[in-house]
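A.B. asks: Prediction below, plus the sequence it came from.
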Amino acid sequence: MESFVGYIHIRYANLKRYFDTECSVKKLLLIFLSSCVLWYYIGARGRKDLREPCQFQKVPFSSSVMETLKLETEVKCNVWNSFVYFDNTGYLHLNHSAIYAAGFNQSQLTCEYAIVLMDGFHGSKLVDKTILTKPTYVPNDFVYVVCKTLNRKTVYANFHYNVNTEINKRDLLPDTQDQLNIVLLGIDSTSRFLAEKQLPKTLDFFENTLEAYPLKGYTRIGDNTLPNIIAALTGKTLVESVLSTSGYPSLYKEILKRKYIDCFSEDWAPFLPPHLVKYPNYTHYLRSIVVASKQSEFKMFQQTFNNNTFEAQHEKLCFGNNFKHNIVLDYGKQCIEKYRNKRKYVFMWVTELAHHHPEYLSLGDNDAHSLLKWMHTSGKLTNTAFVLFSDHGSRYGTLTEHEIGRMTKNLPLLSLYLPPHLKSRYPHIHRNLKYNAAQLTTPFDLHETLLDIFTQNFKEQIDFTDNCVLPRGISLFRKIPSRRSCYDASIVENYCPCYSYQPINVEDKVVQKSAIFVVSKINEMISKSPFSCKTLELIKVVSAKIQRIPQNSNTNQRSSVRYVVVFKTFPGYGMFEASVEYSHSNEAKLIGNIDRINSYGNQSRCVSEQVDIGYTSLRQYCYCA
């Protein structure tokens, strides 16, 4: 009972502040959640596999995977010269040489710009339209430029950006050796394995030249981006963050309290972490033009005098005449450069590059390497902690059709750089980070580390004793106990990387039974939806593995058995992976999610978020009639 009390104290003591004590509905919800906690704790006590110290499974490498990661054709954005440009002082200029190169002279064109502002959280609007005839100061970060001929034909349209420090109205303080800048570069759907193969220059420079620390046991705690990023930014689960009524999370309170500038650049409009962590108002926020680019009235193209038209290609990779990831990196770089010696929190998140096609990740290697090299040679890393990380590995696509892809999707990239002066003054941090490289770590730990950096909590801490209940999040500056289990770290079973498996024949009767059971679960889900989804049938089992759950020595019951099956269904030829556990009474139980591991394209076009955003997950299962 003492250990239970300690567990509740460490993991859930802060639940009180999520609820108004005068609200009876929230009281009931608190009681419900507490019951769930009790049920989970009691259940986990009997599940020794969850509470066993982590032993990472060996990842079998196959050379055939490298063929999957090769780019079959060269990928380029349709390059054209911009008709306007920003200088470093925030003035917008006509680019006369580009205009002439397109066959025009200045007297034939009228160029007009408008400032781009957010309109709510999901829309953008144009204000203060102005004809550009001479260099003009723009008191904002974003403009949309349209150039027309004398007969009103549009021959140029594009977004332009410039980090304008004058829009910041808060007092800022300088960075110091103790009050470090924090720069985060996140790349969606990038496992440690994928990064090593597709970002070799970046990782070599970061981890060998700059001596950043690779955290090779970093494990996801949720299925997709949001739960993993929310945990890293707030130290909370997605549900806890949504229910929170405590205002800004502690990390963002420190940003404001310690007078940091804050910048966030992203490349995918639905990405919502700032909104969900109750901090939607970054001072510099690239979202304005990302959202605008998805609105039909905003085009991006250039047309020459001879009617040659250059438009954006590769919609998921390109933004006008540049790669999206380059826009994200450059906007972050401008924040770093223009605020010079001021305290900076810069968060860059690249979604589109590797999300659907892991082979495209290699397109960002030179650019990420260049950013790091620039920061190093320019001295921008002197008082900076830099985090290179991801949310999870590839969840679907060609890579997950290989065993190594499915095994490494739970192990996203995480590597941490600290300035040499900090490591020399606090040698225990260096020692612990080297040790923690092979330990089980999570986004909750990353959050505690970021909080330590903000609050200058660099002093050595007492090691955890063998009998103490471990907190959910442990700063990476502390020694992570080797006894830590997935249960200790709040990693659910189907994301736990600590299990070992053995292959089993796909024709095995129990394997076939398991696949049929999972297909029935999919059909059960889609049959309850308001959408017209066809009933799925099992085509074949592609692969199967078996994992035996350790037997409870206090009983005479035989151990339960878990099967991990990968199978294909018709119609749509969807490929799925799921875990099915059989108890001693041979009763089947689905463990965790059913993961779609190949792309579904527009097969689920009838599943609309406008009906209910809660149905979004059905897209991976529904083959629309």
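C.D. replies: In hand now; what should we look at?
A.B. asks: Please count neighbours and contacts with C-alpha atoms only from this point.
C.D. replies: OK.
A.B. asks: what about the longest helix in the chain?
C.D. replies: The helix that spans the most residues within the chain, counting by DSSP state H, is helix 24-45.
A.B. asks: burial of Val518, as a residue count?
C.D. replies: 23 (other Cα atoms under 10 Å).
A.B. asks: Could you list every helix and strand in contact with the longest helix of the chain?
C.D. replies: Contact partners of helix 24-45 among helices and strands, from 3 or more Cα pairs under 8 Å, 6 or more residues apart in numbering; DSSP states H and E: helix 48-51.
A.B. asks: Can you give the contact residues for the helix it packs on?
C.D. replies: Ala44, Arg45, Ser485, Cys486, Tyr487, Asp488, Glu493, Ile549, Pro550, Gln551, Asn552 (Cα atoms under 8 Å, 6 or more residues apart in numbering).
A.B. asks: and the comparison structure, right after this:
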Amino acid sequence: MTIMGDNSSYHQIRDEMRIMPITSGQAKSAISVSSGVIFAITVRTVRYSKANRKQILAVCFVSLLLFANFRYNQPSKFRFSNNNVNAVCTLPEIDPFDDEIMKLNWHPRPVVCENTPPFMFIDRKGFIHLNSTTLSSEKLSNSDIDCTYQHVERQFDDDVIFKKEVRFVEPEYIECDFVVARCRDKGGKKLYESLLINVNPHTDKSIRNESQQQLSVLVLGIDSLSRNGALRKLPKTMKYFEDVLGGISFKGYTKVGENTFPNLVPLLTGKKADPRELPHVWGQHYFDDYPLIHHNFSSAGYVTLYAEDWPAFSTFNYASKGFIVPPSDHYIRPMYLGMKKMQPVVTSLDQVFLFLEDKNIKMKSSSLCFKNQLKHHMFLEYFKRFVDVYRKKAKFAFTWMNEISHDYSNFLEIADQDFVDFLIWLKEDGHLNNTVMMLMSDHGSRTEAIRNTAAGRIEVRMPLLSIALPEHFKHQHPVLVETMIHNSKVITTPFDVYAFMDDVLHKKFDNQLQSIIDGKLPRGISLFRKIPKERTCADAGIHELFCACFTSHPVDKTSKLVLEIANASVTKINAMLSDVKHKCAELSFSRVEDAQLIESNFKRAVENEEFTLRNLLFKPKENKRKYLVLFKAAPSGALFEVTANVENDDVIKLGDIIRTNKYGTQSQCVEDRVLRNYCFCI
């Protein structure tokens, strides 16, 4: 048996030997060169052996053979078409309430936060006040307490400082976005401490007005959420977004990378998270030189917001440095760093406590809270204040929530009604009149047991994307709306969403614009441009690992071939860990959890093939069988998913090996973000 591992996900092959195929142009050149050589040989033959006709005939015969070889003996050009009469890709129809998934679905208890009354607040105009209701309930007067606030000031992208405490006489205007507020009694005992939110319109640039042509764009992103997952965990939100706001949900929206970073980079830059397209992909770098679409909107006179929670794991900070200069006019990261500074121990243990909550162990105060507030409430409050402060101004807001959904998707339903309330406020307060509203995710659940079900393996590849357009826009551009509805039923990607947002920014609402350029489909096609049903995953820049357009059938988990694939994968993992074997345990195969045979939908289309001699002599190779194997390794208990190409029951090539459950603290002894998926620290 021949086994060849493909380590391209970690090691890049620096020296490659390439055998280039001969193109038609090269073949013609070769024929021309060969004819010249033959002519020269003929001349020399005639010159030195005029009487030798046999040699002349031999040369002519060789010439004919060479010509026939170049003309008719080209490599076989077998053509295949997708065995689907409706389209190249049949989008999978997966039941959101699949029995296997519903076994893992449960409803969390109502979240309980600290029962500390709020002594202070900042109103929507930016003025800080004492809370008269709290003072009354606590039987206190203004003279009984001493209250202060401190500005939260950003220090690069991974730290904040709290400025000098300020005693205030209300109402006092707050000239920053976040403050630490405290109240003490006359004896100096702390009665209250919290972090308050404001949006201070500090930008000096000229901000243009939004209009029916110059639309604002608001993005509410939720990490690790498939469209089906949203139907399960956010049913009220999805119903309101689709039924009331008229949101169009894209059933073919497909991820282009494994985790958040390689999916958000194309969404925000239009480029692939690859060093061949961008200066650096990850590591200890700053991302200020990335061509984020925030900068495009900002240059066009928009005010911008970038809000992402969970600072240790945010997209541009996980194992990287983030930004030297904030990427937007308003930036939520200092708020979360302020929380960490105020509660360093509790914040560090949040994920431990959340794990216990996921096991239905009741905690005094939930890890989803910061003191007396739900964290996602604070997130949405900042979003609302940004929208409200810049009412009727052109806005671009990109917001991304991680903590509530990344590891434990069942907690997401806690926020369902809160999302609905937020959307209702946007609509009824007129903020959606000239706004494109997007509800979306980067991928489905990657690290839970749901991923390891047959339905979950499809869902992880197909994140949520739903877009609501202003009512007047629908009436003015009905063809564009029809086009988007059409596109909701074909393959789409983050590259397409970037192109769509770019169209909104530059007001490209021309119905006649074509999606095909120079006879080819571009990788990213705006959702305003009709995407052909014949588009393939390759056309769209979707790697085979992430393409959902396949069929699979369960096979015997104990078969010799399946076990060989699993064992070969463990060998490959240990080879990847060779440089850190002094830190990481050697893994061994434990058992196969699931095995699937993946089959292609293609068949040979003989009627469209060009004639060659080889087509008569050779039959096309059968598609290599491809297996998807989910196996468990010891001693870590890690679950790994691997694809393997198989021919004649021999494993020809192993694909990338992806971990499908959390590694937690198992790999804290290594810094490499790839090896963390595999290492079990000794």
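C.D. replies: Sure thing, it's come through. The shown structure was predicted, so the numbers you read here are calculated from the model rather than taken from an experiment.
A.B. asks: just to revisit the earlier point, buried among the contacts of helix 48-51 of structure 1? Need that as a selection in ChimeraX.
C.D. replies: Entered in ChimeraX, the line below selects the buried ones among the contacts of helix 48-51 of structure 1, by 16 or more other Cα atoms under 10 Å:
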select :485,486,487,488,493,549,551
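A.B. asks: Can you pick out the most distant pair from the contacts of helix 48-51 of structure 1?
C.D. replies: Asp488 and Gln551 (20.0 Å; Cα to Cα).
A.B. asks: give the contact list for His355 of structure 1.
C.D. replies: Applying Cα under 8 Å, 6+ apart to His355 of structure 1 gives the contacts Asp188, Ser189, Ser394.
A.B. asks: do that again at 6 Å, thanks
C.D. replies: Asp188, Ser189 (Cα atoms under 6 Å, 6 or more residues apart in numbering).
A.B. asks: Looking at structure 2, name the residue matched to it.
C.D. replies: In structure 2, the residue paired with His355 of structure 1 according to TM-score structural alignment is His406.
A.B. asks: Tell me which residue lies farthest from the centre of structure 1.
C.D. replies: Ser107 (47.4 Å; Cα atoms, centre = their mean).
A.B. asks: re the thing from before, out of the contacts of helix 48-51 of structure 1, who's nearest His9 of structure 1?
C.D. replies: When the contacts of helix 48-51 of structure 1 are ranked by distance to His9 of structure 1 (Cα to Cα), Asp488 comes first, at 13.7 Å.
A.B. asks: residue in structure 2 matching that closest one?
C.D. replies: Mapped onto structure 2 by TM-score structural alignment, Asp488 of structure 1 lines up with Asp539.
A.B. asks: coming back round to it: and the match of His355 of structure 1, how far is that from Cys584 of structure 2?
C.D. replies: Distance, His406 of structure 2 to Cys584 of structure 2, using Cα to Cα, to the nearest Å: 26 Å.
A.B. asks: same deal with Cys176 of structure 2?
C.D. replies: With distances taken as Cα to Cα, Cys176 of structure 2 is found 46 Å from Cys584 of structure 2.
A.B. asks: Which one's more surrounded, the two?
C.D. replies: Legend: neighbour count by other Cα under 10 Å for Cys176 of structure 2 and Cys584, higher for Cys584 (22 against 17).
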